[in-house]
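Peer 1: Sequence first, predicted model second:
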Amino acid sequence: MKIIFASPDDVAKLLAFREEAAAWLTRLGSDQWQRPYPADRLLATIESGSVFMVMDGDATAATITLAPDAEEGLWTEQELSQPSSFVTKLTVSRTHAGQNIGGRLLDWAGDRAYRNGAEWLRLDAWTTNEALQRYYLRQGFQHMRTVREGGAVNGGPRVSGWLAQRPAGPANPGFEDATGLPSLA
């Protein structure tokens, strides 16, 4: 499997990918990702070079967004002063579920963050998705706190405010990395 940068041509594919994940989450009883994600926001994130895809031949097996900046209002000023990379929108195709692609992708993100000078790999998860929170804890993340207020709509409740982090560090997740980041060796 190979990791590549997403391109503007991938917007429709990634939006459909997210809809597939939202339908699966609904079947599990979660309200996560029920609102459609704005295509223009996705395009801007892709154009910033923060969206990556795991390809299995011609099939998209997974996607992750890894950015140097956090969503506003989640992390403290002290935390933001520590070099960090932030994971969002980690999604694995149902056709590739059960192969530890998500765990390997988190290792890849931690390695990439480390090579870019970050001390921490951080994320925010859906506040009500306890299964997802347990997954991240099993992947070595430590829960920091849950931010419940200050959502994007009128400062109301925040739906994705479960904050966790783990140290960034070298890893070999076993993907072919076609993004051009030099190796540590």
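Peer 2: Cool, the structure landed. Bear in mind that the values here come from a model prediction, so they are computed numbers and not experimental data. Numbers count the residues shown, from 1 in each chain.
Peer 1: From now on I want contacts and neighbour counts done on CA atoms only, so please keep to that.
Peer 2: OK.
Peer 1: got the contact list for stretch 66-82?
Peer 2: Contacts to stretch 66-82, defined as C-alpha atoms under 8 Å, 6 or more residues apart in numbering, come from residues 50-52, 84-88, 109, 118-120, 147, 150, 161, 163.
Peer 1: Run through who's touching the helix or strand hosting Tyr114.
Peer 2: Using DSSP states H and E, Tyr114 sits within helix 101-115. Contacting residues not belonging to helix 101-115 are listed as 62, 64, 66, 84-85, 87, 90-92, 119-121, 139, 167-174, 181, 184 [C-alpha under 8 Å, 6+ apart].
Peer 1: Can you name the next helix or strand after the longest helix seen in the chain?
Peer 2: The residue-count maximum for a helix in the chain (DSSP state H) belongs to helix 11-27. Scanning forward in sequence from helix 11-27 by DSSP H and E, the next helix or strand is helix 39-47.
Peer 1: That next one vs helix 11-27, what angle?
Peer 2: Put simply, helix 39-47 runs at 110 degrees to helix 11-27, going by axes from the mean of the first three to the mean of the last three C-alpha atoms, to 10 degrees.
Peer 1: in helix 39-47, what's buried?
Peer 2: Neighbour counts over helix 39-47 (16 or more other C-alpha atoms under 10 Å) mark 42-43, 45-46 as buried.
Peer 1: Against that first model, consider the following:
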Amino acid sequence: MFTMRPATGDDTSAVKDVILARSAWLEERGRPTWRDSAEDLAAQASKGYMWVLESDSSGVIGCTTLQEEHPPWGWTPAELAQPALYLYTTATHPDWRHYKPGTLIAFWAVDHAARNDKQWVRRGCFFPGLVRYYETQGFHLAHEVARTHHRVYLMARQAQHLAAGAILR
């Protein structure tokens, strides 16, 4: 069984381990990683807006950040006025990929947003491959934004109650 819960400072080490395991997996495939920022990202566990995915048997196997604030660039004023949560910095341990923990986290966020009277869950990424992956989770590409050094793909999914709420305690 899996559980989503707010991260605490006590989770910093476990979150860092997840980020480093994911980074190693990405590096083996020649993809960009978070290795250089693993410590800074893991420190978010004590900030109050990170959540962790736990396995009953193995502890923390994933993490994500969920906030009401999101980048003002790329979204229209009408979109910014809508109640939404912004999902970012999701990392999962690759040893658990057969359980699709990233999808569990995304579905949990969609359900969590609905339970908290939000209309949308939004997220962004830098890679077309992630766009395709997030589309399998029901997100749609809302905007493409050229930033200084990257193209950013901004995605959205309407908040709704999902069965993932029953999977995740």
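Peer 2: Now that the structure is in, tell me what you want to look at. On a predicted model such as this, the values are computed, not experimentally measured, just so you know.
Peer 1: where does the TM-score land?
Peer 2: Put the two chains on top of each other and the TM-score (TM-score structural alignment, normalised by the length of structure 2) is 0.86; 166 aligned residues with a C-alpha RMSD of 2.1 Å.
Peer 1: about what we covered before: taking the contacts of helix 101-115 of structure 1 one by one, which sit in strands?
Peer 2: The members of these that map onto strands under DSSP state E are 62, 64, 66, 84-85, 87, 90-92, 120-121, 167.
Peer 1: His98 of structure 2 should be in a helix, yeah?
Peer 2: Yes. Checked against DSSP: H, G, I helix; E, B strand; the rest coil, His98 of structure 2 lies within a helix.
Peer 1: Gln158 of structure 2 and Asp111 of structure 2, how far apart?
Peer 2: Counting by C-alpha to C-alpha, to the nearest Å, the gap from Gln158 of structure 2 to Asp111 of structure 2 is 10 Å.
Peer 1: which one of the two has more residues nearby?
Peer 2: Asp111 (21 against 17; other C-alpha atoms under 10 Å).
Peer 1: Spatially, which residue comes closest to the more buried one, not counting chain neighbours?
Peer 2: Distances taken as C-alpha to C-alpha, 6 or more residues apart in numbering put His161 closest to Asp111 of structure 2, at 4.6 Å, once the chain neighbours are dropped.
Peer 1: Residue in structure 1 paired with that neighbour?
Peer 2: Under the alignment (TM-score structural alignment), His161 of structure 2 pairs with Pro170 of structure 1.
Peer 1: returning to that earlier point: superpose on structure 2 and give me the mean offset of the longest helix of structure 1.
Peer 2: For helix 11-27 of structure 1, the mean deviation from structure 2 after alignment is 1.8 Å (mean C-alpha distance after the TM-score superposition for structure 1).
Peer 1: what about that helix, distance to the chain center?
Peer 2: Distance of helix 11-27 of structure 1 from its chain centroid, counting by C-alpha atoms, centre = their mean, to the nearest Å, is 14 Å.
Peer 1: From the contact counts, what lies against it?
Peer 2: helix 39-47, strand 84-92 (3 or more C-alpha pairs under 8 Å, 6 or more residues apart in numbering; DSSP states H and E).
Peer 1: Tell me which other helices or strands the first one touches.
Peer 2: This means helix 39-47 of structure 1. helix 11-27.
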